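Novice: quick one: sequence and predicted model below, then my questions.
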Amino acid sequence: MKMNKSFIATTAILAGVISLSANATVKTVDMKPLSEHISVSQYKGNVQSSKELPQITWAEDIRTVLANGSSQSTKNGSVFDQYNLDYKLVLKDSVINQAKDYISGKTPFFRGTLDQVVQLNELVYNDPKLRPVVFNLLSWSKGGDVLVADTSVKQLSDLKGKKIALTAYGPHTFFMWRALKSGGLTFNDVDVVWMKDLLGSAETPANAFCDSQMGVNATFVISPEGSAITEGDNACKNSSVVYGTAQASKVIPDVYVVRSDYYETHKDEIQRLAHAMFVAKEKADEVTKNTKSSEYKTWMKASATQLLGSEDLTEDVKAMFKYDANHAGFAENVEFFTDERAGRNFERVTTEINDALIDMKLIKQRLPLTKATFDWNAFKTGLDHADDVKVSAFNSEVTKKIVSEMQANDTLDDEQFMSEEVKFSAGKSTFVFNPAYHGKVFDKLIDEATTYDSTLIIIQAHSDPSYYLINKFKKKAPESTLKRIRQKAWNLSEERAKEVRRAIIDYARNVRQIDIDESQFETVGYGIEKPKTGICGGEPCKVNKKGKAAKKAYADNRRAVIGFTRIEAEVELSDDDFDF
């Protein structure tokens, strides 16, 4: 998220000023299952009112403000009013407080990330009336959440053995676990210190990170906090943003859920609410096309007041809405809830979240999470783009140019945050699929590709330089022969890269039954220009080995490296972006 200095400063003030002093160490909390913090029997009650609709400080809640008529209470003529809905929007960032209100019946709704909902589900599961029903995917975080680290962490695998600060019951629990998994690590490989608040006090992950006595190496925070501790006067530890949802754009889904008892007796209302949110998505798309209109200005001011507490932070709300999330409308909800082939659908993401929370001992068992049953075709009424087809995330012409430039500058590896390898036999551009090896590698790649679906995956393939070196040094071959060998080696590496790309896509579709975006993959062939055995004076190095040892060393060059990069898909720009 691109933040103005006003919000960075406000964040620092709310947090008691991000501290660089060596005073009292920031206080931590114990992170336990919700059942050890909340007694369901103590708070349990029938639904008192459906008027309260909870919100959190997040980009997609700005859309809800628009749906309500740019007002805290539903305004006549608003989208909600048109669907015969009447709500009071209430900001509630605390999962504990939201859960208590949900259980007590103060509101039948709960607003949070899907991993927070899975924790809520276990807490209330023994009472069928309280079980949550997920009925609306609001967005996927895209840029709004980041991993900030000190200089000891350059990529995800560097988190091994490090101390990480995280908000207890916050939006980054699963995000952290997924980052560790992508780095080849487990929860046991790191030391997590849990903080009470995400924002608004001294007991935040950002403060823990900046406190010299805490010894924290990394923290997962929302992007405003990330800016506050890496930029300007509040920067600490020579820190930087290592990774975030700009890359991992299918890791943090945020949703609305409703109590089962209320859902069963008010299905029509829940269908109308979901429908209204889809209409509000299209309305938001239209209103944001004219940022000089009075409707847009009123909406953003109301959102700043509702979500950030001050109309003075209107510019920051604009940035939140524009940069922090992939807004989910009708098409995205249909894919998430109904498409069995979608790589990051409801079932797949929920299963992975259960695995994560059990691993972290935040839930004790896998329990089914209910999703609403809708007549999805009925939603098409009133929507202008219900039949839109999802387009490729990347413009192939643009990405090819970028990759070519980076290849020429030898900077492709600098942008990688994780990678896998596939080996080849001598002279072969194809490989014999080994389920025990390739199946495991491809399964991981496909899981990551669907999770990081706005991140470009570059397949860099290489050739073995030994034949070239034998001809150059042993056979004293003429330059024309050496040039032909180099060209053939380059052609072979190009074919290898394309073969790996084809194999991954075919495996995803035919074995995993998942459709992945082909435009997400780019291929590069290096021939013998970047061998593992090194370059010496512009030529492939001769290894200091003989016989079988030398043969094996050169054979390691017959490979394709599948790298996940920090290069993102194109960003949609408005006319105002060009006012510079």
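Specialist: Cool, the structure landed. Computed from a prediction, not measured in an experiment: that's the story for all the values here.

Novice: going forward, measure contacts between C-alpha atoms and count neighbours the same way
Specialist: Fine.

Novice: buried set for the longest helix along the chain?
Specialist: Using DSSP state H, we find that the single longest helix of the chain is helix 479-510. Buried positions in helix 479-510, judged by neighbour count with 16 or more other C-alpha atoms under 10 Å: 482, 485-486, 488-501, 503-508.

Novice: pull the residues that contact the helix or strand following it.
Specialist: Sequence-wise, the next helix or strand beyond helix 479-510 is strand 521-525, with elements assigned using DSSP states H and E. Residues from elsewhere that reach strand 521-525 (C-alpha atoms under 8 Å, 6 or more residues apart in numbering): 399-400, 403, 456-462, 490-498, 501.

Novice: quick one: the helices in the stretch 101-250 of the chain, in order.
Specialist: Secondary structure of the stretch 101-250 of the chain, counting by DSSP state H, counting those that start in this stretch: helices at 114-124, 173-182, 205-210, 223-230.

Novice: can you give me the buried ones in the second one?
Specialist: So that's helix 173-182. Applying 16+ other C-alpha under 10 Å to helix 173-182 flags 173-182 as buried.

Novice: and the gap between the nearest residue in space to residue 379 that is not next to it in sequence and residue 269?
Specialist: Leaving aside its chain neighbours, residue 379 sits nearest to residue 275 (5.9 Å; criterion: C-alpha to C-alpha, 6 or more residues apart in numbering). To residue 269, residue 275 is 10 Å away according to C-alpha to C-alpha, to the nearest Å.

Novice: putting a second one here so we can go through both:
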Amino acid sequence: MIDDKWDDYTIPSDDEFTMGLDSWIGGTPVLIGLSRGYNDDYSLNLNIKYISADSDRIRALNEGRIHATEMSLPSFMRFQEKYPDSAVIVGITDFSRGADGIVAKSEVKDLNDIEGRRVSYVANGTGKFILNKFLRLVGLRYQDIEPVERENMSEVIEDLKSGYSDLIVSWSPDMNIAVNEINAKKPDSVKVLINTKEVPDLVPTMLVVNRGYAERNPEMVENFLRTWFAASKYIIEKPDRAYEKLAELMSENEEYGPVSKEEVEASFKDIKLMSLNENLEYFGINRGENRIESIINDTVETWKRYGDMSKGFVPSDDVFSAGYLEKLNNDEELLVGVVDTGTSENNPQSEGQKKEFKEQNEQSIEQNTERVAKVDIPPVYYDSGKATVKAESLPVLDEVLDILSQFPEYYLIVDAHTDSVGSDESNLKLSKDRALEVKKYLVQNGVDENRIVARGWGEYRPIVANELTEEDRAKNRRTEFILTREIQN
């Protein structure tokens, strides 16, 4: 049963399962589940309430007005301070893979170039989190930009169309429509500076369940997950049929419609719909480490960096639970291959394939790639006059490893510089050796060697042109890390 009246604010009984849903495309497997009767297969009395605002859904979840919802991890974690025991994460619906990003005027060169510019975004939620993340990457603060907080995306888009803002944080389909409309009137005037396709683990949408309900009714939660992943499997394995059916189901409801099959297909190309297989992997049930834990920790740290979450906040140890998914581990009828929903039905492609990096040298890296960001990172210290990285700086290189894992599509340039003490020739050699030593450490820890270009500049690119003090020389002795991406023809 679908109930789109939020005024109906009664607390459902434990023998039914009520899901709060917004209009996000990643939540539509529940529509397929109801349409195909998967909930009946698993004896689940499933109902839906449409509640558009994250704040309303988390409040309803906390009060037991709904039993479950889907919500972006950044939004859910931010609400944990206010509702620490409201819910537990039990699965991942999807990852944003191009659905969210930053659109900029064409003159904005890279993420470092955001400094001093006007940036519009929706005041709360995922958009602000994305801005936080990229400001954090390049070491900028909100004092370094001119932030413009808006109530809704239409106001943000208007800031870009009018030229009032230099950049906006947006999401699809608004983002793509705005870029196409603006460039149709004035070619190449705006561009997508970066999107979540390039940062694949940045914005997952989570399935969360009221904690008390889950503790009282674990079997109901398991049956809800079975219903969900049966529907996800259908969409992944039979996208053509599923998109047609979803267009019909979504058009029947004012929260979505009218929606065409082509619009559904386009929306799914901007997300990664997660199968049960992939959930088991991310939660560390089948193999490897629990990746969700590190994503949660990075999300919390990004919120804390700009005061959106108190410094002392520590998420509950049991904010996510793998136990419900573990019960589904051997349920073979729910398992599918690792399939990207953006590929055709007849040509599935594993997303687990790593990007193949072409070998680059100091010249070709400049010709074949474009700069995304110079990363804000603590200094790397070396033994005096040598290339050996001091032990105290190894955690800095580990931080670089973490950044590379978050941005798996990017090359990394390691630029080492010296001060002016010593001969030009010896400084040039020393800086090159130091850059190579950094590359060696990263490669030894699993990074593709073709992905890294090590360059030494000696004293030829100083920050302080005339070194008068030791402080001046220290500024010039530096190692810089620059992320670049292949230029798209």
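Specialist: Here it is on my side, so go on. Computed from a predicted structure; not experimentally measured.

Novice: quick one on the thing from earlier: single out the most deeply packed of the helices of the stretch 101-250 of the first structure.
Specialist: helix 205-210 (a mean of 30; mean count of other C-alpha atoms under 10 Å).

Novice: so which elements touch it?
Specialist: strand 163-167, strand 191-195, strand 218-222, helix 223-230 (3 or more C-alpha pairs under 8 Å, 6 or more residues apart in numbering; DSSP states H and E).

Novice: so can I have JSON lines of these showing distance to residue 382 of the first structure?
Specialist: Converted to JSON lines, those look like this (distance: least, C-alpha to C-alpha, whole Å):
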{"stretch": "strand 163-167", "distance to residue 382 of the first structure": "40"}
{"stretch": "strand 191-195", "distance to residue 382 of the first structure": "44"}
{"stretch": "strand 218-222", "distance to residue 382 of the first structure": "35"}
{"stretch": "helix 223-230", "distance to residue 382 of the first structure": "35"}
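
Novice: would you map the strands across the stretch 1-150 of the first structure?
Specialist: 52-55, 88-91, 109-113, 132-141, 145-149 (DSSP state E, counting those that start in this stretch).

Novice: hmm, back to that, the longest helix of the first structure - contacts with which helices or strands?
Specialist: If you count contacts as 3+ C-alpha pairs under 8 Å, 6+ apart, helix 479-510 of the first structure packs onto helix 440-451, strand 455-461, helix 466-469, strand 521-525, strand 559-568.

Novice: and if we set it to 6 Å?
Specialist: Under the contact definition 3 or more C-alpha pairs under 6 Å, 6 or more residues apart in numbering; DSSP states H and E, helix 479-510 of the first structure sits against strand 455-461, strand 521-525.

Novice: TSV for these, including mean neighbour count and distance to residue 237 of the first structure?
Specialist: Formatted as TSV, those follow (neighbours: other C-alpha atoms under 10 Å; distance: least, C-alpha to C-alpha, whole Å):
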stretch	mean neighbour count	distance to residue 237 of the first structure
strand 455-461	27	28
strand 521-525	23	36
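
Novice: with respect to residue 314 of the first structure, which of those lies nearest?
Specialist: Between residue 314 of the first structure and these, the shortest separation by C-alpha to C-alpha is 29.7 Å, and it involves strand 455-461.

Novice: count of neighbours near the residue nearest to residue 102 of the first structure when sequence neighbours are not counted?
Specialist: Of all residues not flanking residue 102 of the first structure in the chain, residue 108 sits nearest, at 5.5 Å (C-alpha to C-alpha, 6+ apart). Residue 108 of the first structure has 27 neighbours, counted by other C-alpha atoms under 10 Å.

Novice: contacting residues around the aligned residue in the second structure for residue 108 of the first structure?
Specialist: Aligned counterpart of residue 108 of the first structure in the second structure: residue 67 (TM-score structural alignment). Shown in contact with residue 67 of the second structure (C-alpha atoms under 6 Å, 6 or more residues apart in numbering): 18-19, 209-210.

Novice: write a PyMOL command that selects only the buried members of those residues.
Specialist: Only the buried entries of the contacts of residue 67 of the second structure go into this PyMOL selection, using 16+ other C-alpha under 10 Å:
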select buried, resi 18+19+209+210
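
Novice: across to the first structure, which of the contacts of residue 67 of the second structure hold up?
Specialist: Here is what carries over to the first structure from the contacts of residue 67 of the second structure, by both residues aligned by TM-score structural alignment, their matches' C-alpha atoms under 6 Å: 209-210.

Novice: and which of the contacts of residue 67 of the second structure is nearest to residue 389 of the second structure?
Specialist: Nearest to residue 389 of the second structure, judged by C-alpha to C-alpha, of the contacts of residue 67 of the second structure is residue 209 at 47.1 Å.

Novice: please identify which helix or strand holds that closest one.
Specialist: According to DSSP H and E, residue 209 of the second structure maps onto strand 204-210.

Novice: what does that strand correspond to over in the first structure?
Specialist: Taking TM-score structural alignment, strand 204-210 of the second structure hits residues 253-259 over in the first structure.

Novice: quick one: average offset of the matching stretch versus the second structure, please.
Specialist: Compared with the second structure after fitting, stretch 253-259 of the first structure has a mean deviation of 1.2 Å; criterion: mean C-alpha distance after the TM-score superposition for the first structure.

Novice: buried ones in the strand holding residue 209 of the second structure?
Specialist: Quick answer for strand 204-210 of the second structure (16+ other C-alpha under 10 Å): 204-210.

Novice: what helices or strands is that strand leaning on?
Specialist: By 3+ C-alpha pairs under 6 Å, 6+ apart, strand 204-210 of the second structure packs against strand 68-72, strand 87-96.

Novice: what angle separates that strand from strand 68-72?
Specialist: 150 degrees (axes from the mean of the first three to the mean of the last three C-alpha atoms, to 10 degrees).

Novice: after strand 204-210 of the second structure comes which helix or strand?
Specialist: Defined by DSSP H and E, the subsequent element after strand 204-210 of the second structure is helix 211-216.

Novice: starting at the chain centroid, how far to that following helix?
Specialist: Relative to its chain's centre, helix 211-216 of the second structure lies at 29 Å (C-alpha atoms, centre = their mean, to the nearest Å).
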